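*Asks:* Turn this into a model:
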Amino acid sequence: MATPAKDPGHVRRRGHRRRGAEPARTDPPGAEPAASPDSATELARDLESGHPGWVILWRRWARRYWAFPLWIANAPEPIEAGHVQDLLAQMSDIELQHSPPATNG
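*Replies:* Next up is the predicted model:
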């Protein structure tokens, strides 16, 4: 008797993987490898200190960055991205649409 995992005619439901198998990659082709959770958290802190008016978090469980613009009273949903370059591009778009306050530096 063939087991489902060894039966060539067995079709595994979409989204299910063999026990012990690595999860499928969802990053676009050519994307840089995901940062380790600790380095991603540190990078989020560095980004936040370099971008006043923003709160930037690394969502470890989702492996994504979140950014919140603090100067917009009726702020839209937080922006999110899997890679820093994507996050910075979205932050620039928000800053162009809603000019951030001037910083005293």
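*Asks:* From now on I want contacts and neighbour counts done on CA atoms only, so please keep to that.
*Replies:* Noted.
*Asks:* Find the helix or strand that the residue nearest to Val84 when sequence neighbours are not counted is a member of.
*Replies:* Nearest non-adjacent residue to Val84, counting by C-alpha to C-alpha, 6 or more residues apart in numbering: Tyr65, 7.5 Å away. Secondary structure assigned from DSSP states H and E places Tyr65 in strand 64-69.
*Asks:* From the contact counts, what lies against the very next helix or strand once past that strand?
*Replies:* As assigned by DSSP H and E, the chain's next helix or strand after strand 64-69 is strand 79-81. Secondary-structure packing of strand 79-81 (3 or more C-alpha pairs under 8 Å, 6 or more residues apart in numbering; DSSP states H and E): strand 64-69, helix 84-97.
*Asks:* here's the other one to compare against:
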Amino acid sequence: MLDFKSFAPEETIAQVDQANREIAHTIQARSPGWVVLWSVWRRRFSAFGCWTSAQSVIIDAVDAEELIREMQSIMVENWHQSERHA
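*Replies:* Predicted structure coming up:
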């Protein structure tokens, strides 16, 4: 049987959610063309590309670092594609 007391975090869930919302806001402020949010229900960061594209760009990540890496990867990929079509 699991002892849930041993899993009690030092921070409350509400504190973690607030911190992650602030992180999402900061990432969005530094990333033109993206809408970034923290999903309380899903416990993930999400980023939505807001530019004209043949496909919607939606990224989900468990932490901010992963989200930023994926966003940068998509931006580089889109830049290379635009260079090929120019």
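*Asks:* TM-score for the pair, please.
*Replies:* Overall, the chain-to-chain superposition scores 0.70 on the TM-score scale (TM-score structural alignment, normalised by the length of the second structure); 72 aligned residues with a C-alpha RMSD of 2.5 Å.
*Asks:* With the second structure overlaid, report how far the strand holding Tyr65 of the first structure is off on average.
*Replies:* Comparing strand 64-69 of the first structure with its match in the second structure after superposition yields a mean distance of 0.5 Å (mean C-alpha distance after the TM-score superposition for the first structure).
*Asks:* What's the match for Glu70 of the second structure in the first structure?
*Replies:* The pairwise alignment with the first structure assigns Glu70 of the second structure to Gln90, based on TM-score structural alignment.
*Asks:* That match: how many residues sit nearby?
*Replies:* Neighbours of Gln90 of the first structure under the rule other C-alpha atoms under 10 Å: 16.
*Asks:* neighbours of Leu87 of the first structure, just the number please.
*Replies:* Using other C-alpha under 10 Å, Leu87 of the first structure is surrounded by 19 other residues.
*Asks:* these two touch, right, it and Pro78?
*Replies:* No. Under the criterion of C-alpha atoms under 8 Å, Leu87 of the first structure is not in contact with Pro78, lying 10.7 Å apart.
*Asks:* any shared contact partners between these two?
*Replies:* Common neighbours of Leu87 of the first structure and Pro78 (criterion: C-alpha atoms under 8 Å, 6 or more residues apart in numbering): Trp66, Ala67.
*Asks:* Out of the helices and strands packed on strand 79-81 of the first structure, which gets nearest to Leu47 of the first structure?
*Replies:* Leu47 of the first structure sits nearest to helix 84-97 of all those, at 9.0 Å, using C-alpha to C-alpha.
*Asks:* The closest one: which residues count as buried?
*Replies:* Neighbour counts over helix 84-97 of the first structure (16 or more other C-alpha atoms under 10 Å) mark Val84, Leu87, Leu88, Gln90, Met91, Ile94 as buried.
*Asks:* re the thing from before, for the helices and strands packed on strand 79-81 of the first structure, give me JSON lines that also has distance to Ile56 of the first structure.
*Replies:* Formatted as JSON lines, these follow (distance: least, C-alpha to C-alpha, whole Å):
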{"stretch": "strand 64-69", "distance to Ile56 of the first structure": "4"}
{"stretch": "helix 84-97", "distance to Ile56 of the first structure": "10"}
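*Asks:* Please consider this matter closed, and thank you.
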